[in-house]
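Q: coords below, sequence missing:
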């Protein structure tokens, strides 16, 4: 169920240069996995963090794990036949981009970091090749932010079309992640005609949509039709 090199983000600061400083606390009180690194002048101070139980951790949250900022990508609560229950958390290291699955004891306490979640509209791919940087506009301030493909990877960016509304998580003016809507409407640009005698219950066929992404659709879908797609799974949801 749970399955590079430094670049720049919105503020122009290399990702590889980010370091994290936790609020000071005695070792006896520090939650598991949150030993604070040495503070450096001018670096982000995660003083907005607060303790949260491992059993309460949810997808999309940002936590401090082993002294660095991580985003929770998925969780699974496990109750084995023997032994205590635990949580398997799929985490992305925001600094280096690595993804790991960590096992958390039910009574573990983690530091959750409060980030600024902004409603933004996708404008265009400034590189023009489908790999960014991607330009978004804040719905409230109208400020534009460039987001690199380490923050919004191909699995997400392949669904972006102009004016798509997203939620961008920011900290200290830097984008950390992009959440796409649960459903996106896209126009089918290339798919084979419906075979004679095919029905909706037949095996789905391949189709390409306006963003260049490839999906599977029912045999009755034709070129030019708008469809709804789940951008997280690539699943066809129905006609738009």
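A: Received the coordinates, thanks. Source: prediction; values computed, not measured. Numbering: from 1, shown residues only.
Q: switch to C-alpha atoms for all contacts and neighbour counts from now on
A: OK.
Q: Which secondary structure element is home to residue 92?
A: strand 86-93 (DSSP states H and E).
Q: just checking, what packs against that strand?
A: strand 68-78, strand 99-105 (3 or more C-alpha pairs under 8 Å, 6 or more residues apart in numbering; DSSP states H and E).
Q: hold the first one in mind and look at this next one:
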């Protein structure tokens, strides 16, 4: 078992039976009182933030987490099938690990997946931006680009997002995976 003083930002710990990632860690010594560690942690399953005070020397369970790059192959029900580019091993991860980003990933994209003790996936991270083709959108009228007005556009994967008026059917656009927001039009 490790102590609180062994922790650093980004470590994964087991706290109250849940896997948590340390976001902030402060060692405080208030005046003539005893020192303590103020730790802000995020639950990797549901994203909730917890804060707690720990005494110096208090034991915590630091998890051994291995992060690797995997290539996304295809969706299979509530799971995503991903392949290790080095060993060609395939793993199934839950779609919930990616959150809203799962709507904007395409086959062949590289995901960053963290495994606890080399067994179960605890986090998955999609690239920040992806390039997608607009399958359908209403045509914009000339002179409509003076304001920041948005219109609906359907992407190649069937997801509908809001884009500026100058984007047309067949254009390739860059989309932010975490929010689904339009970033820019991509030239070939």
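A: Received the coordinates, thanks. From a predicted model like this one, the values you see are computed outputs, not experimental measurements.
Q: Put one on top of the other, what's the TM-score?
A: TM-score for the superposed pair, counting by TM-score structural alignment, normalised by the length of structure 2: 0.76. Supporting figures: 174 aligned residues with a C-alpha RMSD of 3.1 Å.
Q: right, so the helices and strands packed on strand 86-93 of structure 1: which one is the most enclosed?
A: Most buried of those, by mean neighbour count (mean count of other C-alpha atoms under 10 Å): strand 68-78, with a mean of 20.
Q: if we can go back for a sec, residues contacting the strand holding residue 92 of structure 1, please?
A: The contact list for strand 86-93 of structure 1 (C-alpha atoms under 8 Å, 6 or more residues apart in numbering) reads 2-3, 54-55, 68-79, 98-106.
Q: Distance to residue 192 of structure 1 for the helices and strands packed on strand 86-93 of structure 1 - can I get that in JSON lines?
A: What follows is these, written out as JSON lines (distance: least, C-alpha to C-alpha, whole Å):
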{"stretch": "strand 68-78", "distance to residue 192 of structure 1": "36"}
{"stretch": "strand 99-105", "distance to residue 192 of structure 1": "37"}
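Q: Which one of the ones you listed lies nearest to residue 206 of structure 1?
A: The closest of those to residue 206 of structure 1 is strand 68-78. By C-alpha to C-alpha, the value is 28.3 Å.
Q: Check which helices and strands that closest one is in contact with.
A: Counting contacts by 3+ C-alpha pairs under 8 Å, 6+ apart, strand 68-78 of structure 1 is packed against strand 62-65, strand 86-93.
Q: In structure 1, what sits opposite residue 145 of structure 2 in the alignment?
A: Counting by TM-score structural alignment, residue 145 of structure 2 lines up with residue 199 in structure 1.
Q: I'd like the distance between the residue nearest to its match when sequence neighbours are not counted and residue 189 of structure 1.
A: Closest residue in space to residue 199 of structure 1, ignoring its immediate chain neighbours: residue 219 at 6.8 Å, by C-alpha to C-alpha, 6 or more residues apart in numbering. Distance, residue 219 of structure 1 to residue 189 of structure 1, using C-alpha to C-alpha, to the nearest Å: 15 Å.
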